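Chemist: Sequence isn't available, so here's the structure alone:
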């Protein structure tokens, strides 16, 4: 029974890693595996299987796909209005030191893109920018993969944790708190690894050690504060803005001068007004999400009343699914993007055309997300997820928390998405936690933490990185380089989760 319950996941591992089948083709087949096992082995009534699938489709469309489409639309619109070119000029005018520029673009700006858009933009754009200013292509791809690891849990306006909360019935605010605690050491460590990788030696930290530490601490503290008091949506966005500001201030005041890392960069000053206008859509997103958050109940509570609850799943343990129509990040992102785009002189016709092209370009992602969430719903309601959890706990016993991050990383390795990993293994993690009387929220958070490590070695993200640096065919070389960091991360994460549960419990 265990192998049958695991069959959709086994298929995804084989299809995506060995057979190299694209996810939008492999995931519908996984749905067939799950449906067949649920109907014929676990004796799930047909109507229950159908309604479980419908609930998965509803969750996929609102709010997950809405956020993804809105976030990518914002980025595409910034390219259409040429705002992204201005933002690039602003970033590259900060310093002529290679280490500082790499840190600013891969760590700071990359995290900002992950927080706003995610789904590969945080790897592709910083990597292409670094290559454009003369950084070795493979090095550019590697540092962007490392930098993109820890922000992943909060990507696309926190959608992995929001989704994990909906899958596990745990408040996203609670998950965000625990994820920020689990990632704290890595948030400090990551900038140091980026600088060391850039200089290909620990000696590269000479002269920029303090700046590198500031880059980590200025990311860590805002992320924890926002996670603890607001939730996951703005945690990485706020952290990335703070760390970019801190890096720029340090670069300007410390005046790092080391000829070994000096770059020939043509600094082009950008007027304040022009820079502000280029960043306007992103600024508006931040303002809208902040003002509608729980920090301002006078706005948050009335907006949250505009909702519709529908009973979709027909099984015994069914609960209504709620569509929140206005107080949802996707709607607010779209509103901010349209206002920002209009101020930047884009017509509504142009913006709707960019939106249409965005949706078309994401068609494979849409298929993947819908089918993977429908698969997870059927596996959860039929008892397949419980079967897997029971076996995992019987095998590992009280040491299960140590492998919880590894399981989360496998989900991201398979799908390329922390959101999909949350869907695949969220229920598995909480069921396993219950079996060993561990804190379910802490173990569920470990799934998202592990997803961050898995993002570094996911074939999908490796392919995005090599495409961005025009080095197709060198995927295995890049994977080999990233794997060393992945192993270190996953061991450290396992220790943090295992020993951390003592204090949380």
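Modeler: Received it, and whenever you're ready, just let me know what you need. None of the values given here were measured: they were computed from a predicted structure.
Chemist: For the rest of this, base every contact and every neighbour count on C-alpha atoms.
Modeler: Will do.
Chemist: in the stretch 151-300 of the chain, which spans are helices?
Modeler: For the stretch 151-300 of the chain, the helices defined by DSSP state H, counting those that start in this stretch occupy 155-168, 172-199, 209-229, 235-254, 272-278, 280-291, 297-304.
Chemist: What is the shortest one packed up against?
Modeler: In this structure, helix 272-278 makes packing contacts with helix 83-92, judged by 3 or more C-alpha pairs under 8 Å, 6 or more residues apart in numbering; DSSP states H and E.
Chemist: got the buried residues for the helix it packs on?
Modeler: 83-84, 86-87, 89-92 (16 or more other C-alpha atoms under 10 Å).
Chemist: just curious, which of these is nearest to residue 381?
Modeler: Proximity of those to residue 381 (C-alpha to C-alpha) peaks at residue 84, which lies at 44.5 Å.
Chemist: Need the residues that contact stretch 162-174.
Modeler: 64, 161, 175, 227-232, 419, 422-423, 426-427, 430, 441, 444 (C-alpha atoms under 8 Å, 6 or more residues apart in numbering).
Chemist: now with 7 Å?
Modeler: The list of residues contacting stretch 162-174 from outside it, by C-alpha atoms under 7 Å, 6 or more residues apart in numbering, reads 161, 227-228, 230-232, 419, 422-423, 426-427, 441.
Chemist: got a markdown table for these, with neighbour count and distance to residue 205 too?
Modeler: Below are the contacts of stretch 162-174 laid out as a markdown table (neighbours: other C-alpha atoms under 10 Å; distance: C-alpha to C-alpha, whole Å):
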| residue | neighbour count | distance to residue 205 |
| --- | --- | --- |
| 161 | 32 | 34 |
| 227 | 26 | 30 |
| 228 | 19 | 32 |
| 230 | 19 | 34 |
| 231 | 25 | 34 |
| 232 | 32 | 32 |
| 419 | 30 | 34 |
| 422 | 33 | 36 |
| 423 | 28 | 39 |
| 426 | 30 | 39 |
| 427 | 24 | 42 |
| 441 | 24 | 37 |
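Chemist: Pasting the second one now:
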């Protein structure tokens, strides 16, 4: 058994922590300063993590490589298994032009651009985040807003800011699933605490969006539908994450928010022409006036209805138990690690949820989508392969970052940093969301930030006397606010609306909102760590 050491470098916790941060510093510097592509930065960071584990911590090279392989496998399944299949469904709707029908349908819900921003960027964006994540909501929603006549810059800013509240439960709960995996905290526990933090953002973000679209006038005239949308979204996200399933949290929230928005009488009222003239300053797509047959509209919504139905059925207790029977748990080969006390760590065992994982359920929905949309089996398979090819660099990035995280956790590097950071004491509660925010701002992924810092947050919490569940959740909840300023998301937004090279302009517009909402989240976490808001936690 390899037993982790906390002070392997000169018997000094400070020096050991400094050496242990080298893999993280390598990735952050390469991404943020040198501007190296994310997949290259991840692979180099993984190599540094392996070197530190082997040379500084004395972890046998075979076990180090085995730990990295386990992280890479977890990155492939279930994380990327979800993303690939979700984007495959989207590609089929684009190929059959049902996505254009869906876009026109949204445009007809209301002619008020402020309501359109809520429907598309907040509600539909949350649904896309629930299904795929990883930049898809920003790219797709910003394009839809531009087609409706939004100025490209305004469309990109609205899509970026809207992509906050749903991120922690995005891609069928992938960020919280990863957080649970790397920290050893049960998924239901992590999801419950995150579900008592991010819904508070959902109360604010719709109001902020109407301000971004139409300033004070937008807030004055549309605060009622915006508030109704945010409240319904928050309530559904809280209820689903706490009492149903983390995988369904964003799906339920997106549908509830859209339903509440449409139900408010003021949301369907035609917008005054001065409002439309002031907001819609871009080129409007000519095909918006095309009328679609009702049957085609139903088919356009069918893929998302199938996903909701399949995931809902999968949560029925007898069905859930049946699907779980296919899960395989086994000792990971060539890995035998003990914590500093000699107790075997949870990473020695690997669980493979073959059928019950979100990716397999989305695959089933994809097969149903191909049937409903009339996509030939050969074409559907070709689209799936094309999706994998399109995501090849994202696959490298995710697997390398997860490999890095597993090596740091298994070798003891994360524990060393956590013990050192714990010296922040009570201030740790305030800094915890900042760490998640910084991780997402650099990596562009709440999943990656949770993999990198989740175990560190738990170790620091245990040493400082704070709740491990609270700080682990704060890492994810704070992280969602860093996504709008991440270089990857800014690049995706600019490319989608034809503003290549204008990432700096977008950053200046969204950074104040990112920092302001981060401060709110920090104060929430501090309050939840004290009796002031401690009652909010389970």
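Modeler: Looks like it arrived, so ask away. Computed from a prediction, not measured in an experiment: that's the story for all the values here.
Chemist: related to what we said a few turns ago, what's the closest of the helices of the stretch 151-300 of the first structure to residue 371 of the first structure?
Modeler: Once those are compared by C-alpha to C-alpha, helix 155-168 is nearest, at 14.8 Å.
Chemist: Where in the second structure does the closest one fall?
Modeler: Matched against the second structure by TM-score structural alignment, helix 155-168 of the first structure falls on residues 170-183.
Chemist: Distance from that stretch to the middle of the chain?
Modeler: 9 Å (C-alpha atoms, centre = their mean, to the nearest Å).
Chemist: Likewise for stretch 165-177 of the first structure?
Modeler: 15 Å.
Chemist: Could you check that stretch and say which residues are buried?
Modeler: 165-168, 170, 172-177.
Chemist: and if you look at stretch 398-411 of the second structure?
Modeler: Buried-residue list, stretch 398-411 of the second structure, by 16+ other C-alpha under 10 Å: 398-411.
Chemist: Tell me which residue of the first structure lines up with residue 459 of the second structure.
Modeler: Using TM-score structural alignment, residue 459 of the second structure lines up with residue 431 in the first structure.
Chemist: Quick check: the strand or helix carrying its match compared with the second structure, mean distance?
Modeler: In this assignment (DSSP states H and E), residue 431 of the first structure forms part of helix 418-435. In this overlay with the second structure, the average offset of helix 418-435 of the first structure from its partner residues is 0.8 Å by mean C-alpha distance after the TM-score superposition for the first structure.
Chemist: what's the offset of that helix from the middle of its chain?
Modeler: Distance, stretch centre to chain centre, for helix 418-435 of the first structure: 16 Å (C-alpha atoms, centre = their mean).
Chemist: which strands and helices sit next to that helix?
Modeler: helix 155-168, helix 363-382, helix 384-396, helix 400-415, helix 440-457 (3 or more C-alpha pairs under 7 Å, 6 or more residues apart in numbering; DSSP states H and E).
Chemist: Identify whichever of these lies nearest to residue 42 of the first structure.
Modeler: Per C-alpha to C-alpha, nearest to residue 42 of the first structure of those: helix 363-382, 6.4 Å.
Chemist: how many degrees apart are that closest one and helix 384-396 in direction?
Modeler: 70 degrees (axes from the mean of the first three to the mean of the last three C-alpha atoms, to 10 degrees).
Chemist: The helices of the stretch 151-300 of the first structure: which one's closest to residue 50 of the first structure?
Modeler: With C-alpha to C-alpha as the criterion, residue 50 of the first structure lies closest to helix 155-168 of the helices of the stretch 151-300 of the first structure, at 17.8 Å.
Chemist: ok, average deviation of the closest one from the second structure?
Modeler: Helix 155-168 of the first structure versus its aligned partner: 0.9 Å mean (mean C-alpha distance after the TM-score superposition for the first structure).
Chemist: Residue 317 of the first structure: neighbour count?
Modeler: Neighbourhood size, residue 317 of the first structure [other C-alpha atoms under 10 Å]: 7.
Chemist: ok now do it, which residues does it touch?
Modeler: Contacts of residue 317 of the first structure (C-alpha under 7 Å, 6+ apart): none.
Chemist: quick one: secondary structure of it?
Modeler: With DSSP: H, G, I helix; E, B strand; the rest coil as the basis, residue 317 of the first structure sits in coil.
Chemist: Could you do the one 10 residues further on as well?
Modeler: For residue 327 of the first structure, the assignment made with three-state DSSP gives coil.
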